[in-house]
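Colleague: Okay, here's the prediction I keep looking at, along with the sequence it came from:
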Amino acid sequence: MHLFYQPGVDSVGSVAFLREDDSRHAIKTLRLGIGDKIDVTDGHGNRYLAVITSADARRCQFRIMDTQTTPPRPFSVRICVAPTKNLDRIEWFVEKAVEVGIERISFFFGQHSERRVLKLERLEKIAVAAMKQSLQSYLPQLDEAVPFSELIKTVDEEQRFIAHLPSMDLPDDNSPVNLAKVATPTGQYVVLIGPEGDFAEKEIQQAIAAGFQMVTLGTNRLRTETAALTACQLLNFLNV
């Protein structure tokens, strides 16, 4: 069965149209025609069984035959990450994080960020494609990039973590603990991942004052996008 994304779909028996890119993919690439069945999601947990009623490559029409709703996961993962200088790397993270499972991705500019501009349009398309490819019914929320101090104000998750490799001269009893050892199951998580130049000391102190716990993701120094995906995976594995 082929899964397509169409927000704002209505009830059983109603007629709707696929977006132009999905219409082209359905008719030109997959060679679907009138009478063929497809699955459609609105990205909010609703999944619709539909049948194609007009095989137009620019505006494919379908009629909804049945619907079902997938309940949200009993936990949520939010990763807040500074955009990388090489945009391909943050695009890779978005794609893989959506495939693994994530509810929200927030971007921020830190004191040491090398990239100061981020447009969400392409990232949103990547997220939609990854949702469809992994056959999910929820499209994660992607937030516009804001300064670090503004990002902190948007956090309402209970389990808050900031990933940071400790200084080598810290005593063992003051060293951050691995994320996998401190996060607890079925939580509402948020993890801060810094830019290539890491967090500034002032930003670390701001996060701690806002209730964030400093954690590590292992003993290796990871690239920004690798650290972000690792944190996402750890929290998903914790809730298997």
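Modeller: Here it is on my side, so go on.

Colleague: Every contact and neighbour count from this point should use C-alpha atoms.
Modeller: Will do.

Colleague: quick one: Arg59 and Asp21, what's the gap?
Modeller: Per CA to CA, to the nearest Å, Arg59 is found 9 Å from Asp21.

Colleague: Those two: which is more packed in?
Modeller: Arg59 (18 against 12; other CA atoms under 10 Å).

Colleague: Hmm, the more buried one is touching Ile52, no?
Modeller: No: the criterion here is CA atoms under 8 Å, and Arg59 misses it with Ile52 at 10.9 Å.

Colleague: ok, which stretches of the chain are strands?
Modeller: Ranges of strands within the chain are 3-5, 15-17, 37-41, 46-54, 61-69, 76-81, 104-109, 141-147, 159-163, 177-178, 188-193, 213-216, based on DSSP state E.

Colleague: Mind giving me the packing neighbours of the third one?
Modeller: Contacting strand 37-41 under the criterion 3 or more CA pairs under 8 Å, 6 or more residues apart in numbering; DSSP states H and E are the following elements: strand 3-5, strand 46-54.

Colleague: this is the comparison structure:
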Amino acid sequence: AADINMCKAAIISTQKRHPKMFRLHLAVAPTKSAERYEWFLEKATEIGVHEITPILCDHSERKILKMERLQKVVQSAMKQSLRTYLPKINNPVSYTEFIAQDHKELLFIAHCEDEEKLDLKRCVAADKDVTILIGPEGDFSHKEIKEAYKKGFLPISLGEARLRTETAAIVACTAVALINR
């Protein structure tokens, strides 16, 4: 007798898709609202992020994330947008731990302090790996900004308006994706 819970499938054709020549890593502080962070993950996956690391900063209000839930959000967005590669979501790490890692890519930090900043669109080149730090509500602390500079991160502007954490992350993701189209 046939089992109604069984299904047979056959692969009738395959198509090899080559990954893009660049990698975008967004290190984004968790937002107070879990829904806003999930929204960011969904949209960044659709646009084309490769890796995401939640970073716990001096001003972070949320320190605990439901990683299983975030993984499901990314998987769903990947399927919906017909992407062939699943972005990697790392476990949350402290800001200090993250910037202490050995980074070989182009490094940027988006913050709100009033100083000279580079325009992200003019700093990113096609086919270059990029890591961008996006801070929490309340921004990075002055100490964190100085630490980033010592590690080679450059300050970037994402436009005139002051953006929410998740919006800043999407603007940064979109800028890099468009340059690499």
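Modeller: Everything's here; your move. Just so you know, these numbers come straight off a predicted model, no measurement behind them.

Colleague: Can I get the helices and strands packed on strand 37-41 of the first structure in a markdown table including mean neighbour count?
Modeller: A markdown table is the format used below for those (neighbours: other CA atoms under 10 Å):
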| stretch | mean neighbour count |
| --- | --- |
| strand 3-5 | 23 |
| strand 46-54 | 21 |
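
Colleague: Out of these, which gets nearest to Ile208 of the first structure?
Modeller: With CA to CA as the criterion, Ile208 of the first structure lies closest to strand 46-54 of those, at 38.0 Å.

Colleague: any idea how far that closest one is from the chain center?
Modeller: 26 Å (CA atoms, centre = their mean, to the nearest Å).

Colleague: how about stretch 26-41 of the second structure, aligned to which bit of the first structure?
Modeller: Under TM-score structural alignment, stretch 26-41 of the second structure corresponds to residues 79-94 of the first structure.

Colleague: could you measure the residue nearest to Thr31 of the second structure when sequence neighbours are not counted against Asp114 of the second structure, distance?
Modeller: Nearest residue to Thr31 of the second structure, sequence neighbours excluded (CA to CA, 6 or more residues apart in numbering): Tyr37, at 5.8 Å. Using CA to CA, Tyr37 of the second structure is found at 26 Å from Asp114 of the second structure.

Colleague: Look at the two and report which has more neighbours.
Modeller: Under the criterion of other CA under 10 Å, the comparison of Tyr37 of the second structure against Asp114 puts Tyr37 first, with 21 against 6.

Colleague: That one and Leu106 of the second structure, how far apart?
Modeller: For Tyr37 of the second structure relative to Leu106 of the second structure (CA to CA), the value is 24 Å.

Colleague: Equivalent analysis for Cys112 of the second structure, please.
Modeller: Distance, Cys112 of the second structure to Leu106 of the second structure, by CA to CA: 20 Å.

Colleague: looking at the strands of the first structure, which is buried most?
Modeller: Among these, strand 188-193 has the highest mean neighbour count (mean count of other CA atoms under 10 Å), at a mean of 25.

Colleague: Tell me the residues of the second structure aligned with that strand.
Modeller: Aligned using TM-score structural alignment, strand 188-193 of the first structure spans residues 129-134 in the second structure.

Colleague: just stretch 137-152 of the first structure next, same as before
Modeller: Going by TM-score structural alignment: stretch 137-152 of the first structure matches residues 84-99.

Colleague: Okay, now the matching stretch: how far is its last residue from its first?
Modeller: End-to-end distance of stretch 84-99 of the second structure: 29 Å, with CA to CA as the criterion.

Colleague: Please state the offset of that stretch from the chain centre?
Modeller: 8 Å.

Colleague: hmm, who's touching the match of stretch 26-41 of the second structure?
Modeller: 104-110, 113-115, 118, 123, 126-127, 190-196, 224-226, 228-229, 231-232 (CA atoms under 8 Å, 6 or more residues apart in numbering).

Colleague: hang on, isn't Glu158 of the first structure packed against Val191?
Modeller: No: under the criterion of CA under 8 Å, Glu158 of the first structure is not in contact with Val191, lying 11.0 Å apart.

Colleague: What distance do you get for the alignment partner in the first structure of Ser60 of the second structure to Ile38 of the first structure?
Modeller: Using TM-score structural alignment, the equivalent of Ser60 of the second structure in the first structure is Ser113. For Ser113 of the first structure, the distance to Ile38 of the first structure equals 43 Å [CA to CA].

Colleague: Thr216 of the first structure too?
Modeller: Distance from Thr216 of the first structure to Ile38 of the first structure, by CA to CA: 43 Å.
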